[in-house]
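In: quick one, fold the following:
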Amino acid sequence: MKMHQSLGQGKNLFTGYGEGHVLINAQRHDGNLIVSGDEIVSWAAPDFPNLAAEHFEVLLAYQPEVVLFGSGKSQRFVHPKLYAALTQAGIGIECMDTQAACRTFNILLAEDRRVIAALLAI
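Out: Got it, this is the predicted structure:
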C-alpha cells in the first residue's frame, strides 16, 4: 500500500508498507524497527511471544510523549508489566497492528508530537 507524504523534508515518514517491510521516505526497511522523526534503528525485540521489559525500556532514551507499538499483522496487546517503565515515566503507549502504527505515526508527527514507533515486522 502507498501512503501520501504530507510533511516537509528532514522528517521520517512512512510512505508505504508490505509483507515484511515498511517504506520510510520511500526507502525500504526490513525487520523490527524503532522510528522517530529523526532516526531509524533496528529494534532488538524478538517475536511477540518473547517480548520482555528490557525491549521496552530501551525506548526511554528517546524521551517520547507516546510510543506506538506495532504488533505485526494483527493487533495484539502487550502485558502492562512489560512497559511499566514507560508508564512510570509518564509516557503513553498505544498497541495496534504495524500498519495502523505507521499511519498514526505520520499523523502525530504532523502535529509536532514527540512520537516513536516500535514496530514488529509485518
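In: CA atoms for contacts and neighbours, from now on please.
Out: Will do.
In: helix, strand or coil: sort out Ala84 for me.
Out: With DSSP: H, G, I helix; E, B strand; the rest coil as the basis, Ala84 sits in helix.
In: for the protein, what spans make up the helices?
Out: Using DSSP state H, the helices of the chain run over 53-57, 84-88, 98-110.
In: so which of those helices gets nearest Met1?
Out: helix 98-110 (9.6 Å; CA to CA).
In: who touches the closest one?
Out: Surrounding helix 98-110, the residues in contact under the criterion CA atoms under 8 Å, 6 or more residues apart in numbering are 6-7, 13-14, 17, 37, 68-75, 114-117, 119-122.
In: from those residues, which would you call buried?
Out: Neighbour counting with 16 or more other CA atoms under 10 Å marks 13-14, 17, 37, 68-73, 75, 114-117, 119-122 as buried within the contacts of helix 98-110.
In: another sequence for comparison is provided below:
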Amino acid sequence: MRIDSERGAGPIITGFSAGGFKVEAGSFKGVYRALTISPEAVAEWTPPPIETLDAAALGAVLATEPRAEFLLLGTGATLQRPPPAFTRELEAQGIGVEAMDSRAAARAWAVLRGEGRWVIGAFYPL
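Out: Predicted structure coming up:
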C-alpha cells in the first residue's frame, strides 16, 4: 500500500508490506521491518515480545521534545493489547498509548502528522 502525506511533516511512511515500512525523511529513503518514529527521526527497532514491552524498549523516541501527545503502537498484523504496566508507565510520563494493528498505525501516522500533531510511534513488523 502507498501512503501520501504533506511534505515537511518529518519522516513520512510512504508504504508498507510484509517486508517492512517504507519511510522518507528528507533525502533519505529506507525500509524498516520494525521502527520507532517521531516528527524528527526514524530508527530501526528490534522490539521485544509485546507481552514484555516496557518504556525502556522504546529508547530515545520517548525523549522527544516537546513531549509527545501519545504513542501510536502498531502491534503487528493484528491488534494486541500492550501490558497494562506499560500503558501506566507511559501515562505517568504524560504520554497516552493508542494501540492498533501496524497497518492502521502507519495510516494514522500520516493523518496525524498531516494535521501537525506531535505524536510518536513504535511499529511491530507485519
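In: circling back to that earlier point, out of the helices of structure 1, which is the most enclosed?
Out: With neighbours defined as mean count of other CA atoms under 10 Å, these peak in mean count at helix 98-110, which reaches a mean of 20.
In: Provide the aligned range in structure 2 for that one.
Out: Under TM-score structural alignment, the match for helix 98-110 of structure 1 in structure 2 covers residues 102-114.
In: by how much does that stretch deviate from structure 1 on average?
Out: In the superposition against structure 1, stretch 102-114 of structure 2 averages 0.6 Å from its aligned positions (mean CA distance after the TM-score superposition for structure 1).
In: and that stretch, how far out from the chain middle?
Out: Relative to the chain's own centre, stretch 102-114 of structure 2 is displaced by 8 Å; criterion: CA atoms, centre = their mean, to the nearest Å.
In: picking up where we left off before, for Asn32 of structure 1, which of the helices of structure 1 is the nearest?
Out: Taking CA to CA as the criterion, Asn32 of structure 1 comes closest to helix 98-110 out of those, the separation being 10.2 Å.
In: need the contact list for Arg76 of structure 1.
Out: Contacts of Arg76 of structure 1 (CA under 8 Å, 6+ apart): 95-97.
In: swap the cut-off to 7 Å and go again
Out: In this structure, Arg76 of structure 1 makes contact with 95-96, judged by CA atoms under 7 Å, 6 or more residues apart in numbering.
In: among the contacts of helix 98-110 of structure 1, name the ones in strands.
Out: Secondary structure of the contacts of helix 98-110 of structure 1 is defined by DSSP state E; positions in strands are 14, 17, 68-70, 115-117, 119.
In: make TSV out of the residues you listed and add distance to Gly31 of structure 1.
Out: What follows is those, written out as TSV (distance: CA to CA, whole Å):
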residue	distance to Gly31 of structure 1
Phe14	15
Tyr17	12
Leu68	16
Phe69	14
Gly70	12
Val115	20
Ile116	16
Ala117	13
Leu119	8
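In: report the two of those residues separated the most.
Out: When these are compared pair by pair using CA to CA, the two farthest from each other are Tyr17 and Val115, 18.9 Å apart.
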